[in-house]
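Asks: Need coordinates for the below:
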Amino acid sequence: MKIKAAVTPETGKPFKMTDVELPEVGSNDVLIKVVASGICHTDVSGRDTGMVDPPSVLGHEGAGVVEEVGSEVTEFQKGDHVVVSFASCGECDNCTSGHPAHCRNYAELNLSSHIDQDTNKLVSRFFGQSSFATYSLVHQRNVVKIDKDIDLALAAPLGCGLQTGASTVLNVLKPEAGSSIAVFGVGAVGLSGVMAAKIAGCKNIIAVDLHDNRLELAKELGATATIKSGKDVDIAGKIQEITGSGVGNILDSTGVDAVIEQAILSLDTFGKLATVVTDDGFKLPLEILALGGNSIIGTSQGDAVPQEFIPQMISYYKEGKFPFDKMVKYYEFDDINKAFEESEKGSVIKPILKIND
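Replies: Down below sits the predicted model:
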């Protein structure tokens, strides 16, 4: 099947609109007409760092309408509205125990994409979907059916970034009502964490970021205090001033070692820091952790089960508790390079490509 896709021709190069061949629908596959796809920082890494083998098709926050299903697919049918999340094998011990985001085959299934230049066929798909395309072929395990009364274009980013931030707070940190939390980096992941902290009933919700526009939005979405970060800013000291003793919970979405050091210094006794991305060169100050009884938790996708958590986020949205529509900006598919540019500048928090309106 011939589809239109935004192809990464070489590492670090702009996307080019190209016709690509999609493989035949397999017995466990779902063919989706992609309505929209969110743009996530992992897509930037896929384009620029050699994570994938170009030419490739990125995109991993897809949403659309089911066009066709394989012979073994029973939970989906033509016309269903769906969001697509990460791929998992469904067979390893982590998958079978309810932790598909920590699938032992996660890297193999998600962090690759390649177009065979002899056949022009998309032979491996990013996060099992490669949603920067008019159609996406996805294993049924990736797919989540959603209500038809929510805009599919708006729902697209629920499959990764928003899920990661919200689930890290609600399902990994699990702050008690009345507790304190700081969110370092309030892009899409961090702002989702801020909204989740408000849902959890946290008393102090402190947002930390370089960008004034993000801090303003964080206050609108539930932050009780904000701190503008910078090279000479004593973030830990400011958090101590606000809380008196530090915070019990921290979500870090920056992966910057200097920021994480400040975050650790901001923890109260027995405080927990959850990070969704880290710098390979980070040196952990073990003595600080030991003296404070603190812990650092690494997590993928907030340890979420998408089939459970994505509908939960939609319910929160309908109840007015998770107004993530305030952080999005829509772009036409052909404007993908502009969307990436504005996202990297920080002027847009969550870009969403409209692919099949």
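Asks: going forward, measure contacts and count neighbours with C-alpha atoms only.
Replies: OK.
Asks: For the stretch 201-350 of the chain, which segments count as strands?
Replies: In the stretch 201-350 of the chain, the segments counted as strands under DSSP state E, counting those that start in this stretch are 204-209, 225-228, 247-252, 267-275, 295-298, 328-332, 350-354.
Asks: okay, those strands in JSON lines with distance to A258 next?
Replies: Formatted as JSON lines, the strands of the stretch 201-350 of the chain follow (distance: least, CA to CA, whole Å):
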{"stretch": "strand 204-209", "distance to A258": "13"}
{"stretch": "strand 225-228", "distance to A258": "15"}
{"stretch": "strand 247-252", "distance to A258": "12"}
{"stretch": "strand 267-275", "distance to A258": "14"}
{"stretch": "strand 295-298", "distance to A258": "15"}
{"stretch": "strand 328-332", "distance to A258": "29"}
{"stretch": "strand 350-354", "distance to A258": "25"}
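Asks: Turn these into CSV, including distance to I181 and mean neighbour count.
Replies: Formatted as CSV, these follow (distance: least, CA to CA, whole Å; neighbours: other CA atoms under 10 Å):
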stretch, distance to I181, mean neighbour count
strand 204-209, 5, 25
strand 225-228, 11, 18
strand 247-252, 5, 28
strand 267-275, 9, 22
strand 295-298, 14, 15
strand 328-332, 24, 17
strand 350-354, 23, 26
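Asks: Which one of these lies nearest to K78?
Replies: Across the strands of the stretch 201-350 of the chain, K78 has its closest neighbour in strand 350-354 (20.6 Å, CA to CA).
Asks: to compare against the first, here's another:
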Amino acid sequence: MTTTVTAAVAPATGAPLQVRELQLDDPRPDEVRVRMVATGVCHTDAIVRDGIYPTPLPAVLGHEGAGVVEAIGAGVTSVAVGDHVVLSAAYCGHCRRCRAGQMAYCENLMAEDFGGRRRDGSTSLSDGQTPISSHFFGQSAFSTYANVVETSVVKVSSTAPLEKLAPLGCGLQTGAGAVLNELRPEPGTSLVVFGTGAVGSAAIMAARVAGCTTVIAVDLHDSRLELARELGATHTINSASVDASKEIVEITHGSGVDYALDTTAVPAVLRQAADALAIRGTLALVGAAKPGTEVAFEIGASLVKGWTFKTIIQGSSVPQVFIPRLVELWEQGRFPFDKLIRTYSLKDINTAFADSAEGSAIKPVVVF
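Replies: Alright, predicted model coming up:
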């Protein structure tokens, strides 16, 4: 038996999304039927649409869903009908990394999140006789309803507005988690964020939560830098007009920055960030680049600095633990991520993508 849903379909590489009516099958024993209230638009949706990551098209994308549980499969135990949920990345739950509590680094991540199919090869969505890839990040949330794998489902407080919570599933979790779960800066330390979109803005807010006393935001847009100050940045740098590395060294009185987070994945920016590090500093990358992208670091004079470079996925978080914590921080006014949100209807989803790409919208959210 199938249910008719309205969804935004990515039909072919680089093509605009098309809003269509599709057929959704019944939830499997390990799945949850979710009525979507809102879904964030993320850079990862765009790079999959454009063929940089390998999800088979046509597909329903969307991986920052928030909604209400309508039905549960026979094997589901973590949520009940009527629960409010945020949807995050899927993970297998049985590999070594998952067993160690490192779900963000699931050894089966590509199949679970980008494969476009269930583990048995089926897809939950179809357009007549044409299969449509589903289960993007376990959810495919650019749809009025979705059959979501249980590992993607995070129960949240019923008092928090779902239309605001959607971006926590990926981008905001990534930025905040990179700081709070992985870098873990000590109070009184310095941190710089390159790129103040949704991920970078979340990192800035998290740096203030962690107690960093020097928080530097670097971007090309003055409007974003103004918002970064509102969110907690103590200093801002427009790197279109000045050398960011030199400015950072000056701000830190010659010592360099303790922590640097790059959200851009631009090799030249990563090099700038490395050059601005203090002795024993740490540089982390959360931005997604095309596979095969390389960056050159100076290793001669750098040897005596003992600095660290690391990559971070999904904020190194366990979504079912970390996302409710972010909701609590928001409720206390300490993580005001709602200032980043601009809402769109499903029919205007391509406008949301365009506004995100040009930088006029920091965090577009489709509200159903």
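Asks: Could you quantify their similarity as a TM-score?
Replies: Overall, the chain-to-chain superposition scores 0.96 on the TM-score scale (TM-score structural alignment, normalised by the length of structure 1); 354 aligned residues with a CA RMSD of 1.4 Å.
Asks: Of the strands of the stretch 201-350 of structure 1, give the one that comes closest to A153 of structure 1.
Replies: Evaluated over the strands of the stretch 201-350 of structure 1, closeness to A153 of structure 1 peaks at strand 350-354, with 6.6 Å, by CA to CA.
Asks: Where in structure 2 does the closest one align, residue-wise?
Replies: With TM-score structural alignment applied, strand 350-354 of structure 1 matches the range 363-367 in structure 2.
Asks: on average, how far is that stretch from the matching bit in structure 1?
Replies: Here stretch 363-367 of structure 2, set against structure 1 after superposition, deviates by a mean of 0.3 Å using mean CA distance after the TM-score superposition for structure 1.
Asks: I'd like to know which of the strands of the stretch 201-350 of structure 1 is closest to K174 of structure 1.
Replies: strand 247-252 (8.8 Å).
Asks: closest one to V84 of structure 1 among the strands of the stretch 201-350 of structure 1?
Replies: Closest approach to V84 of structure 1 among the strands of the stretch 201-350 of structure 1 (CA to CA): strand 350-354, 14.2 Å.
Asks: contacting residues around that closest one?
Replies: Outside strand 350-354 of structure 1, the residues that touch it by CA atoms under 8 Å, 6 or more residues apart in numbering are 35-40, 153-154, 156-157, 187-188, 327-333, 336, 339-340, 343.
Asks: now with 7 Å?
Replies: 35-39, 153, 188, 327-333, 336, 339, 343 (CA atoms under 7 Å, 6 or more residues apart in numbering).
Asks: what's the counterpart of L231 of structure 2 in structure 1?
Replies: Matched to structure 1 by TM-score structural alignment, L231 of structure 2 sits across from L221.
Asks: same question, F297 of structure 2
Replies: Under the alignment (TM-score structural alignment), F297 of structure 2 pairs with L284 in structure 1.
Asks: Tell me the spacing between the closest residue to that match other than its chain neighbours and P285 of structure 1.
Replies: Closest residue in space to L284 of structure 1, ignoring its immediate chain neighbours: E261 at 7.9 Å, by CA to CA, 6 or more residues apart in numbering. To P285 of structure 1, E261 of structure 1 is 8 Å away according to CA to CA, to the nearest Å.
Asks: Looking at the strands of the stretch 201-350 of structure 1, which is nearest to S56 of structure 1?
Replies: Nearest to S56 of structure 1 among these is strand 350-354; the distance by CA to CA comes to 17.7 Å.
Asks: angle of that closest one against strand 328-332?
Replies: If you take axes from the mean of the first three to the mean of the last three CA atoms, to 10 degrees, strand 350-354 of structure 1 sits at 30 degrees to strand 328-332.
Asks: now strand 350-354 of structure 1, how far from the centre of its chain.
Replies: With CA atoms, centre = their mean, to the nearest Å as the basis, strand 350-354 of structure 1 stands 13 Å off its chain's centre.
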